[in-house]
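Please find the sequence and the predicted model below.
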Amino acid sequence: MSERVRTTVDDGVAEVRLTRPERRNALDVAQFTAIVHAAEALRDRTDVRAVVLSADGPDFCAGLDRDMFRAMRSGERLSATAELPPPREGSPAHATGQRAAYVWAELDVPVIAAVQGHALGGGLQIALGADLRIVAPTATLSVLEIIWGLVPDMGGTLLLPQLVGRDVARDLTFTGRTVSGTEAVALGLATRTAEDPRAAALATAHEIAARNPHAVRAAKRLLAAPRPPAEQLAAEQAEFGALIASPNQREAVTARLEGRDPVFADPAPGPPAGTG
């Protein structure tokens, strides 16, 4: 899948880069396939502590390739022909498009989307799967599906209201209107703006990678989809209990007291600590 997505790893940070700039990184079957395979390849890498999702060219992702829409006129869903690895056990995402977006939420480590230019329709939904979205002030974001007579089907109806609330999600979905990166931040659709989103995302990812990787993974589990208060507070205590006095937590305290940078051990393969 190297012709569509390129993955590099540097000092604990993986960068997954869409590499179809001549088509604005639009989503066809090959692009969907490459995105899911790239994410799945990171799932069991214990040396990766953070991920940056970025794109070559002036646009992050302009949404579905027009050939996909042409096929829809006759009722054909080309995305269903993608050859993908099995989804994670218990994953709610099974359709191809949902996998391409939600797979980032299912990674154990934080994922930061660096968005420049257009992030439209499916492209925006992929960015919604990330934990953070750093966008150019002049970026253009839109829940564009209504323009094509459709609704979001890549997890957008689940992820969007969690970020912006139901009223704003309805506004964006019913109208298909575009918002700038600056307005996206104001709405809660994006985390913050940066003139160079990729550089800012990589800097943030390296900052995260320098923290206790067990604590970072625990935090991602705790800050996932909302749970009932009692369940959330119990999970919080379980995660805290698993971390306290663990080797990396002791190293964090020792390094802080000694005024030096901590040296953390990466998690061992296997199920995560705590109940999450």
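Right, received. Where do you want to start?

C-alpha only now, for contacts and for neighbours.
Noted.

Buried residues in stretch 156-165, which are they?
For stretch 156-165, a neighbour-count test (16 or more other CA atoms under 10 Å) marks Gly156, Thr157, Leu159, Leu160, Pro161, Gln162, Leu163, Val164 as buried.

Name the nearest residue to the fourth one, sequence neighbours excluded.
I take that to be Leu160. Ala169 (6.1 Å; CA to CA, 6 or more residues apart in numbering).

where's the one you found relative to Val143, distance?
9 Å (CA to CA, to the nearest Å).

ditto for Glu15
25 Å.

repeat for Leu159
12 Å.

do the same with Thr182
Distance of Thr182 to Val143, given as CA to CA: 16 Å.

More neighbours: which of the two?
The neighbour comparison of Thr182 against Val143 (other CA atoms under 10 Å) goes to Val143, with 28 against 20.

Kindly confirm my reading that Ala119 forms part of a strand.
Yes - checked against DSSP: H, G, I helix; E, B strand; the rest coil, Ala119 lies within a strand.

tally of neighbours for it?
Using other CA under 10 Å, the number of residues around Ala119 comes to 29.

okay, now the one to match up with it:
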Amino acid sequence: MNYKREHLQLNNGTAEIITIQTNSQNSFTKANMLELGSILGDIKKDDTVKGVIITSENPKFFCNGLDAETLLNTPPDELVEAVGGICVLFGDFLRFDKPVAIEVNGHAMGGGAVITVSSDYKYMLESGCRIGFTEVMVGLPLPGMFVQKIQDTVHPQYIHEVCMEGSTYKGKEAKEIGLINETATSNEELRKLSTKKLDTVFKFPLTAIRNTKSNINHRALMDFNKFLDDSRGWFNVPVIRENLLEAMKALQEKRRAVLK
């Protein structure tokens, strides 16, 4: 089971907790990203659930991005869809019109940072974990739909650092640049932040919240299909494809990647 699901009754409504438990690094594959997107679709249609908390019980990783071993074993003609799955999942998050609180309680690299920035309320442990958009470090351009949401979230003077340098941040640093809303010293404190915020939002009519959230994410979705086509097209560029596979192989072999 890649995701544990449970309901949590708050004072003003029910939240669903989704616990990521995909593998030892909580990394993403095409299959488990499709599964998470399907879960969001189910919750979207469930009128008894007002919002979502996404978390992890992994002692080290919240979500460590795309799974290196799976990508290396993916047939070349399927690689575009395997990597592009994170863009599709990002779209699923943006179209999910109920409030989402995310608890970054382990490393959140690449895809982990992507689902974090797509969420409404972002909380992170102060120590023991980092977050960052590390796509450029494995030779991948950062997709435009990610960049637009980062621009809506991060303080302007840090956008180039976040997007172009693969910088990673501890909790307090992530809060300082605007990537995270608040930090906590323990998982228990993270949960208090999440539940307090959702319970506050649950006081308001859900129809108002859902339509307002759709308006918030409208800009990031306007050019979504163009950006998705662009990101898929990058894999027709041999050097981008070769750099990604070299980076994944280097991760497996615990060495420094040699990129072109």
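Noted; the coordinates are in hand. Only a predicted model underlies this, so the values are computations on that prediction, with no experimental measurement involved.

how about the strands of the stretch 51-200 of the second structure, start to end?
Along the stretch 51-200 of the second structure, the segments classed as strands by DSSP state E, counting those that start in this stretch run 51-56, 61-63, 100-104, 107-109, 121-125, 131-132, 168-169, 182-184.

thinking again about what came up before, tell me the counterpart of the residue nearest to Leu160 of the first structure in the second structure.
Per TM-score structural alignment, the equivalent position to Ala169 of the first structure in the second structure is Ile159.

Isn't that match up against Asp152?
No - assessed by CA atoms under 8 Å, Ile159 of the second structure is found out of contact with Asp152, at 9.8 Å.

Can you tell me which of the strands of the stretch 51-200 of the second structure is most buried?
Most buried of the strands of the stretch 51-200 of the second structure by mean neighbour count (mean count of other CA atoms under 10 Å) is strand 61-63; its value is a mean of 29.

what residues does that one touch?
Residues from elsewhere that reach strand 61-63 of the second structure (CA atoms under 8 Å, 6 or more residues apart in numbering): 20, 25-28, 55-56, 104-109, 111-112, 129.

Widest-spaced pair of the residues you listed?
For the contacts of strand 61-63 of the second structure, the farthest-apart pair by CA to CA is Phe28 and Cys129; their separation is 18.0 Å.

out of these two, which sits in the busier spot?
Neighbour count, other CA under 10 Å: between Phe28 of the second structure and Cys129, Phe28 has more, with 28 against 21.

any idea how far Gln157 of the second structure is from that one?
For Phe28 of the second structure, the distance to Gln157 of the second structure - CA to CA - is 30 Å.

what do you get for Thr14 of the second structure?
Taken as CA to CA, the span from Thr14 of the second structure to Gln157 of the second structure is 38 Å.

higher neighbour count, these two?
More neighbours surround Thr14 than the other of Thr14 of the second structure and Gln157, with 19 against 9 (other CA under 10 Å).

for the more buried one, helix, strand, or coil?
Thr14 of the second structure, by the three-state scheme (three-state DSSP), is strand.

List the contacts of it.
His7, Leu8, Thr48, Val49, Lys50, Gly51.

so can I have CSV of those residues showing secondary structure and distance to Ser214 of the second structure?
Below are these laid out as CSV (DSSP: H, G, I helix; E, B strand; the rest coil; distance: CA to CA, whole Å):
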residue, secondary structure, distance to Ser214 of the second structure
His7, strand, 24
Leu8, strand, 24
Thr48, coil, 19
Val49, coil, 17
Lys50, coil, 15
Gly51, strand, 14
